[in-house]
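*Asks:* pasting the sequence and the predicted model now:
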Amino acid sequence: MSDLRVHLVPSFHYDVEYLLAEGPYLEICFQNLLEAHRLLSTYPQYTFRVEQTYLLERFLQEYPSLSDDLRRFARQGRLEVASGMYTMADLNMPSGESIVRQLVVGKRLCGRLLGVEPFVLDAGDCTGHPAQMPQIARICGYRYYTFQRAVDNVGRKCEIIWRGIDGTEVPTYWLAVIGYAGWYDVGRDDVRVLEELLGRLNEHCLSPEGILSHGGDFKYPYERGIEVLSRWNEERETKIIYSTYGRALEAIDFSGAPVEECEWNPDRQGCYSSRIRVKQGNRECEGLLFCAEAVSALARWLLRVPPDEDGLLRAWKLTFINQFHDIIWGTVCDEAYRHALERIGRVRMICEGIIEDRLRLPAGDGEERRVVAFNPLPWPRRCWLEVPVGMPSPEDEVVGPSGSPCPAVLSGDKLSWRAELPPCGYSSFILRRVGKPETRGDGSFKVKFVETDSGYAPEVTTPLYHVEFSPGGTIASLRDLRSGKEFVDPERPAFNVLCLQSDRGDLWQYYEGPLHDGGPQGFAQDLIYDPYPSGPSFTSNGKRIYLDVIDNRDGPQAEFGVEEESEWRLVLRISGSLVRRFPSFREFWNEGIRVDWSQRVVFYRDDPTVEFRLETHHVAGRWYRLRAAFFTDIR
């Protein structure tokens, strides 16, 4: 251990929202940063790392008088920002574009606030690290990568050359000793704690330089440690210096580090479905932002309308906050969850306002009712559009850009038509009233109900498919009439299965129970093999069920109805319930479960697409999770 020089990096881990909402956490962090500023001003050897750019931005909004001091500390190399992301986002659920934006916006903001840009991408508390991160890091100007969780082997060395899927390599450092926390005030003898930590660190180091973090969750900067380090360095050969991640990584020798072509995933799989509305909202926000930016670019090019750059950046920042790891995982308190949904609503308002404003211009102000449809994708799209129509005299004809009528369906107060949209462009459609009756089928679709031993279900024939449903609402057969190909797996004959599984885990973990995050394995990969369950799972003595399973393959009987039939498409509405009752008096503690569901299935005359939209409604019960499955024989 005497040959090791240890870079001690003071910091604290900051959660935007987690067990508390944002406001109380910010006040804690402001006090921490004020103390860090005092220590940086008092001790010339002291250093400090701010983890996320968002916190730095909020701090300087409240304490602008400290801006010059922080810029000076940054120029001296004593203050750094790492990861440099706007917030420390989860790296698995946001899109690649979002991760790039997090890095680019965070990096530029650091440059504006401190006069220096980060070059260390620290993903210390992220539960997984996709194989494309080396490429993304390099593209965004980062030279190093550090991480803590989801390591494959807790006995490995810290130094790694991580090779991404495109061959890009980035020197990577695994924070082996208590991750981003390292040494902090634990009410014990400091010297003894340091001896223990450095002994562990020495086992993981290839280079004579090592990194030990100095902080923890919201930990107040530790002034007493400055004197402890001074005495340590006077009395011992192993030296400990105050440093930053960047300074340490520049000193570490990576020449002997192994090259790893992999990804480190996953840890805490349960968080990928907890509070699912946050995940769905994130994807919606990403799509809206992509569309709003594309519409803005088109309006600027064609109409000389400048983009709302401030509005778009505000929407991106709100999305970045929701991508903070604990928030998008759903492992937050109820108040923080409500805040996340509010941010989604704000992004929706900003982006829809931008999109509507830009598309209103090509729509014009004529007397005719005109609809403009925009395709943000770089390839042409063929799709069905749907709008509410005017009442009491609804429009019932759609004229396309070429002046020819489009195939249209009037059903109730909605008008749908098939549209051809150009890549990254728009098409304009005129809605007219010509007095046609409500659209009916022309015989292109045939629906008949068949009685079976277990109930009744429809058989559907379209110009493209023959489809057989089961009484429980699943598709038992989907056969292509042109090729004869059967898409449903004959060994498990069911599409669109809804499955209910008991789940005694928590917001982080799957079925096995609440998270216990202790010991050296706490940062390791936690891959749980989770195939579709074939039936209940029992304890080792075979007497107790610990994982219960029901689905709608064998009932109960679903309700079927034809919602719409025209010459162009057929829409079926299917509904039912999943019910688990516990009648035994010995299970009085386990309440019954009921989940109502409704599904809309759409078939088209000349388009092979089959659309499914499933909605569920919780009625009673707890300790369960839902999954949908499509058993196909496509290999």
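*Replies:* That came through, no problem.
*Asks:* hey, let's count contacts and neighbours off CA atoms from now on
*Replies:* Fine.
*Asks:* which helices and strands does the longest helix that the chain contains pack with?
*Replies:* The helix that spans the most residues within the chain, counting by DSSP state H, is helix 334-363. Here helix 334-363 is seen to pack against helix 276-303, helix 309-322, helix 325-329, strand 369-375 when contacts are counted using 3 or more CA pairs under 8 Å, 6 or more residues apart in numbering; DSSP states H and E.
*Asks:* go again with 7 Å.
*Replies:* Packed against helix 334-363 by the contact rule (3 or more CA pairs under 7 Å, 6 or more residues apart in numbering; DSSP states H and E) you find helix 276-303, helix 309-322, strand 369-375.
*Asks:* out of these, nearest to Tyr604?
*Replies:* strand 369-375 (20.5 Å; CA to CA).
*Asks:* ok, residues contacting the closest one?
*Replies:* 359, 363, 421-431 (CA atoms under 7 Å, 6 or more residues apart in numbering).
*Asks:* nearest to Ile99, of those residues?
*Replies:* Taking CA to CA as the measure, Ile99 sits nearest to Cys424 out of these, at 22.7 Å.
*Asks:* the strands in the stretch 151-300 of the chain, which residues?
*Replies:* Taking DSSP state E, counting those that start in this stretch, the strands of the stretch 151-300 of the chain run over residues 159-163, 169-174, 209-214, 239-242, 259-260.
*Asks:* then this one, side by side with the first:
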Amino acid sequence: MSKLTVHYVAHTHYDAEVFLTRDETFEIGYSVLLGALAAMREDPQFKFALDQTCYIEPFLRTYPEERPFFEQVIAEGRMEITCGMYAMPDVNIPSGESFIRQVISGKSWCQEELGLEVRCGWLLDTFGQHPQIPQLMAKCGFDHNVFQRLGTLDGHTEYWWKGLDGTELFCHWMRSTYCILYPAPTNLHEFKKFVDARLGELKQHALTPNLLAVSGADLTHIQPHVTRIFEEHNTAYDDIEFIVSTPKEYFDKVKGLVEFPVWEGDLNPVFQGCYSARIAVKQWNRKVETELLIAEMADAIAALLGNPSQAKLIKQAWEPVLFNQFHDIICGSHVDKVYVNTMDRFKSSHVQASQCLEGSLDAIVDAVDTTGEGTPIVVFNTLSWERDDVAECRVGYSEKDVFEIEVRDSQGNLVVSDLLSCERYETGGIKRATVLFIAKGVPSAGYEVYRVLRASSSLAPTTLQTNQSSVWMADIHRDIIENEFFKLEIDAWNGAIKSLVNKTNGWEVIPEDKPFGATVVKELDNGNFWEYNGHCKGDALFPMNRDHPLPAEGDSRAAFSHHYGGDGRVSRGRARMDYNINFVFGKGHFATRIRLYSGLPRIDVHTTLINNDERVRYRMALPTTLKEGVITQEIPFGAIERPKGEFPAQNWMDYSDDEKGIAVLNRGLPGNNVDGETLFLSLLKCTALKEGYGEGSGGFSSSTKTTDGYEIGIPHQFDYAFAPHTGDWKEAQLYRRGLEFNQPLIVLKAESHTGKLPSRQSLYAVCAENVVISAIRHTPNGTVVRLYEAEGKATTNVQLSSAFPIASAQETNLIEAEAVDAHIEDGSVTFDIGAFEIKTFVLRSV
């Protein structure tokens, strides 16, 4: 290879909030950036790369006097804004829509405030990446992506990453971290030895005579002396030339020099412990990002009905969530004071999102015809297909003679229902009650008006059965609950599922030698926030997949919930049937509810754990009889096969062959694994940093409290579900089942009134079952509707229709730019979509 050119890119890795609070980090970050600007004032050769608008925007607001020079060095090409996101996020745990919101927030601010189009992706320290990243980044307007920790150990520094849909993204993998020439010695003798040692890995894997040396550690100050030491080196030696550069200058130089290889695959897992460390952060993220997506959809519909949009308020509510998706925050690898701030931000966004949603739903309900007898109940389906699911509402009566009630749909059909709770008058009449009912065929992205009425003499049929009497316990050892889909036999003493039969094909899921389905395993875990039974390998540069099999029942380092016991009971109902148990679990406490519904092919589990041990982890384990099945996990906007080992999944994980399988659905529990025919779901990791991390690294101090990470005495609640099925995950449409579990039907009571909308209506629909609407959002340019293909099956002539007549439509990229006219046929947007492709349309109504 000819003479090498080393492109030195100065930066600081801005850890937005990890070992220091946001405000404490600002103090260091502001000093770093002022120092970088000072170096550029003094030295025309010095350059700097800057990322994350959650850092840039407050700096310019705090130091407006620096803005003219800030903009000057950008215009001169001496400072490059990279990343193009509000915060440098984790990309596995948040939804794909959250990723897009990160880019919309970051890029729009750069465009509006600085007149910049950010083209350099900068997922510098993200803990793993999934194979939809090439499509997401390319369709968000990025030309390339720079990162560390990821890639194959013997691969090249640059390559084209071919994504799940076929999109290719040019990538640079920093084989020797983002601080390869930091800290650089100040004299030539030591600098020569330093670079000879540091650059060997880069030379070995480079395909061109250009090396990218991104240099700067966590919250570290810049090195203004490098221009001098580079000049001295370049004069003394002729084998390597050092230049101060920017990412743009580097990529302009290397692209097109050679034919770079194409690589396909998943760049996970990285730091498996992060999938369950500080688990409440993951659960709250799933809750609030989902609330915000639903609030956007409701706001768009309300605006189409003539109401003022709340889009600005919803955007404000997104900001704390986007900040919390910074990789070290959402992954749980932070100190206690950061955890407190994180939860406060989530709760603030939750309140704001709930208020916006309530206002929009009220506006929609006001337009719906709810006339008729009884109490009108408007049931909203936020998903893009007609669905059956459970709904709940509360009712109250001042009349003392309402003894029983029933629920009917908009056509007057009786639906199966239960009173979950009931307060009665002395007459026996209902004062107030919580009603659970099964809503059937609720229209796609629409609603239906149900009615709660005084009960007639008839009852809706139910498919629920049990071996237990409604008066006494008929069998003290076994509790059996079943519906038309599944039959469960549960150990009445400890809550373990001894038998689970899929009645559709007769498959027995639970093996005879491991009759403890849904047991919770507590295991010794001597790791920290990043790893199980090991410390953070912070300089690890490639995916790390360690096995986590089911411990033996006699293993002294593990305890199983089914080795303890309590008094399990069946709670009978016509719409739902529950098995409940609770008991002391070691030093802590365990409670679980297993629930079946009449008419729904899903087994819901709600588990509560209270931990009182240090350095342990908890997992749900579901042994199966399925041998050599295929493991498939949902990723943002798609699904991929994965090997055994704990990986980050979105809403579901599946284990199946061509004939049968079982999925585990989750709400905010990303750590999923299949090992030895057993499905695992990580629930809770109880750890801290008592042993330290690296004094001073990124602001870490051993005196900073982290022991709340042990989760001592804190009740944690977990929601997950089992979905046995025939065929594979595509036949079971698990992408629908996972979304249904995470987006329950929304129920709103209404007054009886006329309205311009009918009592039952689909507002948006897609004709192809494998195409899913992921977002509906109001913008000044029209209503944004985003869809993706969910099965890996290219589909032609897909039709997107709306109850609001479509006058025109444009297809855009993911950040709603680069618009081209879309085809409208018979009032619907008609298009073809590739396998796992994501498409965005902007609709304008008549």
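*Replies:* That came in fine, so what should we check first? Quick caveat: nothing in here was measured; it's all calculated off a predicted structure.
*Asks:* returning to what we had before: of all the helices and strands packed on helix 334-363 of structure 1, which one is nearest Arg625 of structure 1?
*Replies:* helix 276-303 (10.9 Å).
*Asks:* picking up where we left off before, read off where the longest helix of structure 1 ends up in structure 2.
*Replies:* Mapping helix 334-363 of structure 1 onto structure 2 (TM-score structural alignment) gives residues 336-365.
*Asks:* that stretch vs structure 1, average offset?
*Replies:* Overlaying structure 1 shows stretch 336-365 of structure 2 at a mean distance of 1.1 Å from the equivalent residues (mean CA distance after the TM-score superposition for structure 1).
*Asks:* list the buried ones in that stretch?
*Replies:* By neighbour count on 16 or more other CA atoms under 10 Å, the buried set for stretch 336-365 of structure 2 is 336-339, 342-343, 345-347, 349-350, 352-354, 356-365.
*Asks:* go on, stretch 189-198 of structure 1?
*Replies:* Using 16+ other CA under 10 Å as the test for burial, stretch 189-198 of structure 1 gives Asp190, Leu194, Leu197, Leu198.
*Asks:* next: stretch 50-66 of structure 2.
*Replies:* The neighbour-count check on stretch 50-66 of structure 2 (16+ other CA under 10 Å) flags Leu50, Asp51, Gln52, Thr53, Cys54, Tyr55, Ile56, Phe59 as buried.
*Asks:* so which of the residues you listed belong to strands?
*Replies:* Leu50, Asp51 (DSSP state E).
*Asks:* from the buried residues of stretch 50-66 of structure 2, pick the one nearest Val570 of structure 2.
*Replies:* Val570 of structure 2 lies nearest to Cys54 out of those, by CA to CA, at 51.0 Å.
*Asks:* skip the chain neighbours and tell me the closest residue to the closest one.
*Replies:* Tyr86 (5.3 Å; CA to CA, 6 or more residues apart in numbering).
*Asks:* tell me which helix or strand that neighbour sits in.
*Replies:* Assigned by DSSP states H and E, Tyr86 of structure 2 falls within no helix or strand.
*Asks:* that one touches Gln52, doesn't it?
*Replies:* Yes: taking contacts as CA atoms under 7 Å, Tyr86 of structure 2 lies within contact range of Gln52: 5.2 Å.
*Asks:* which of the contacts of strand 369-375 of structure 1 count as buried?
*Replies:* The neighbour count (16+ other CA under 10 Å) marks Leu359, Ala363, Leu421, Pro422, Cys424, Gly425, Tyr426, Ser427, Ser428, Phe429, Ile430, Leu431 as buried among the contacts of strand 369-375 of structure 1.
*Asks:* show me what contacts the residue most central in space within structure 2?
*Replies:* Centroid check for structure 2 by CA atoms, centre = their mean gives Pro94 as the closest residue, at 2.6 Å. Residues near Pro94 of structure 2 by CA under 7 Å, 6+ apart: Gln325.
*Asks:* make sure it is indeed in a helix.
*Replies:* No: Pro94 of structure 2: not assigned to a helix; according to DSSP: H, G, I helix; E, B strand; the rest coil it is coil.
*Asks:* structure 1: which residue goes with that one?
*Replies:* By TM-score structural alignment, Pro94 of structure 2 lines up with Pro94.
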